[in-house]
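Enquirer: sharing a model prediction with you, sequence too.
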Amino acid sequence: MTDHSVDPALLFKAETLAEALPYMQRYAGSTFVVKYGGHAMGDAEAAEDFAEDIVLLKAVGINPIVVHGGGPQIGAALKAQGIESRFVDGLRVTDAATMKVAEMVLSGAINKEIVSWIAAEGGRAVGISGKDGRLVTATKVQGAQDLGFVGEPDDVDTRILDTISKAGMIPVVAPIGVGTDGQTYNINADTMAGALAIATGAERLFLLTDVPGVLDKSKRLLSDLTPADIAGLQTDGTIHGGMIPKLQTCIDAVEGGVDAAVILDGRVPHAMLIEIFTRQGAGTLVRRA
């Protein structure tokens, strides 16, 4: 089990924030990169809880960086415009028309909605994409099939993130990158979050999605895994489908210097706080052996 040091009763039943602060401030000065998934952001109450948690992290001295997805929302927008969605190995094939819609939805509607949620909870957020300040320079994903304008991070320049965080604000990043030639690329949000976590030297990478974490064959939550554990679970078929790339992102992050990466159910109220500040945790934590 994850070794947390805070009794949830002390954290969530504290009469005042001041009573809870001593438990929370042990991460003061750390950077947390939080990927907020497209499926996890579909509920208004859950979105409010998420924004509250992000604002609270900032209030206790942690520097949160939010990276958001938006697959379902992109799919709906494409359907409304009569554009067919096609996927290869979980990645959306992105032609010029699809790229235009994806950027509009990600950098526009979703990004600014999350900024507004954070503002409603008393926080100050700045919405950007990987194109702003050349935060993420991307290269085209190469594979057996041409995915169009799907990219992967090649270089991360954290100066814009540093500037926003030092100004007391919270960066909210859309997973869009730019090539050295100025071409816009759609980037998988998990991959984007992992790259930012490595580049910023983050203490934690959180992948908030719509599953509890990694489950064993009896559907019980596996709370702690190492890269070696993950390899074994993949070999015996316990891990399959969309969980494989998520866990690969976690492995890449911890091998790139991130202390730990966690897969969490973003639909659970205050899942991040439970994972960070309680003994039992809330998801699957991946750490180097």
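Expert: Now that the structure is in, tell me what you want to look at.

Enquirer: going forward, measure contacts and count neighbours with C-alpha atoms only.
Expert: Noted.

Enquirer: neighbours around the residue nearest to residue 247 when sequence neighbours are not counted, how many?
Expert: With sequence-adjacent residues excluded and distances taken as C-alpha to C-alpha, 6 or more residues apart in numbering, residue 247 is closest to residue 230, at 7.7 Å. Residues lying near residue 230 (other C-alpha atoms under 10 Å) number 18.

Enquirer: okay, pairing it with this:
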Amino acid sequence: MLAAKTFLPRPYTHQTLTFPNPSIKSSKSSSLCLKSSPQSLLTETLSTTTAKTRVQILSEALPFIQKFRGKTMVVKYGGAAMKSEALQSSVISDLVLLSCIGLRIVFVHGGGPEINQWLNRLGIKPNFLNGLRVTDATTMEIVSMVLVGKVNKHLVGLINKAGATAVGLCGTDGRIFTAIPSPDSDQLGFVGEISSVDTSVLRPLINDNLIPVIASVAADGMGQSYNINADTAAGELAAALGAEKLLLLTDVAGILEDKGDSGSLVKEIDVEGVRRMMDDGKIAGGMIPKVNCCVKSLAKGVKTASIIDGRVEHSLLLEILTDEGAGTMITG
């Protein structure tokens, strides 16, 4: 049995709702995938949408906009949503829309696949230990160049192009993160953990409705750079900012009651329920550090933490602006 507050898993499907592009005066439209909800216009499958329907959809989103307007959301970006250009476009448009309706977005990213590509170009074989990248001095230099110099600026450019204003940073800037070596540094090299978070550089940006885009690289007190797990960085930052939500984009549907059944999604669960599932072996492998990151951030004051399916188009909007969501929400 799950904890009393745990919502039992239930299968879900998604249907497609099309929104005409207002900048193109033609019959062509773009698609937005939305999960089914029996009493909502958001469940209607339409080839075209009338003006009245679009207004009704916006009206349905109003309670969510009112609830979250002015609240800080920390989004960790990576996985499939980063590798696919179509999903990348979806994530960026979601961020800009959420920013435009008054949510305060902080965007934390990794970039593992891109790092691997550059290591391979240079004839260096990527090496991992327990899911963490073994990072010697040469690899650390490449990690910094790729994450801070390439991926970060690319994402900033996409957000700016989409109509919001983004500011690219890494954990070293303004001592946002101060790093310490991992306990397994003798095996992992320059893989670090976060010893402290300073949000003084970020708060003016957030208050001005700018979108900080933060690469998961940090330095220790002596200036040595460390590779930081992006999930961990996002969780620590969400706690330090007192965020309303932490959202981790992943390559899976969320927490599954049955790991072999993608339809057994647990929509909502509390911390005790998560611990029971871990004890029962239902949460294992790469999901463990993500869940632990969420639990830790909740313990430090974050209201809710969600592990959402980055493979679903517009998953951020589904999670924030609908009751159905796009993954698993963990509550304190």
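Expert: Structure received. Fair warning: this is a prediction, and the values are worked out from it, not measured in the lab.

Enquirer: trace the residue nearest to residue 247 of the first structure over to the second structure, please.
Expert: Residue 230 of the first structure maps onto residue 274 of the second structure when the alignment is built from TM-score structural alignment.

Enquirer: quick one: which helix or strand includes its match?
Expert: Under the criterion DSSP states H and E, the helix or strand holding residue 274 of the second structure is helix 271-279.

Enquirer: ok now that helix, how far from the chain's centre?
Expert: Its chain's average C-alpha position is 22 Å from that of helix 271-279 of the second structure, according to C-alpha atoms, centre = their mean, to the nearest Å.

Enquirer: now the element after it, going C-ward?
Expert: Downstream of helix 271-279 of the second structure, the next assigned helix or strand under DSSP H and E is helix 287-299.

Enquirer: pull out the buried residues from that following helix.
Expert: Of the residues in helix 287-299 of the second structure, those scored as buried under the neighbour-count criterion (16 or more other C-alpha atoms under 10 Å) are 287, 289, 290, 291, 292, 293, 294, 295, 296, 297, 298.

Enquirer: and what of stretch 210-219 of the first structure?
Expert: Of the residues in stretch 210-219 of the first structure, those buried under the neighbour-count criterion (16+ other C-alpha under 10 Å) are 210, 211, 212, 213, 214, 215.

Enquirer: try stretch 188-208 of the first structure
Expert: Neighbour counts using 16+ other C-alpha under 10 Å place 188-208 of stretch 188-208 of the first structure among the buried residues.

Enquirer: give me the range in the second structure that that stretch lines up against.
Expert: The counterpart of stretch 188-208 of the first structure in the second structure, counting by TM-score structural alignment, spans residues 229-249.

Enquirer: what do we get in the second structure for residue 125 of the first structure?
Expert: When the second structure is aligned by TM-score structural alignment, residue 125 of the first structure is paired with residue 166.

Enquirer: so how far is residue 61 of the second structure from that match?
Expert: Taken as C-alpha to C-alpha, to the nearest Å, the spacing of residue 166 of the second structure relative to residue 61 of the second structure amounts to 25 Å.

Enquirer: the helices in the stretch 1-150 of the first structure, which residues?
Expert: Using DSSP state H, counting those that start in this stretch, the helices of the stretch 1-150 of the first structure run over residues 8-12, 17-24, 44-59, 71-80, 96-103, 111-120.
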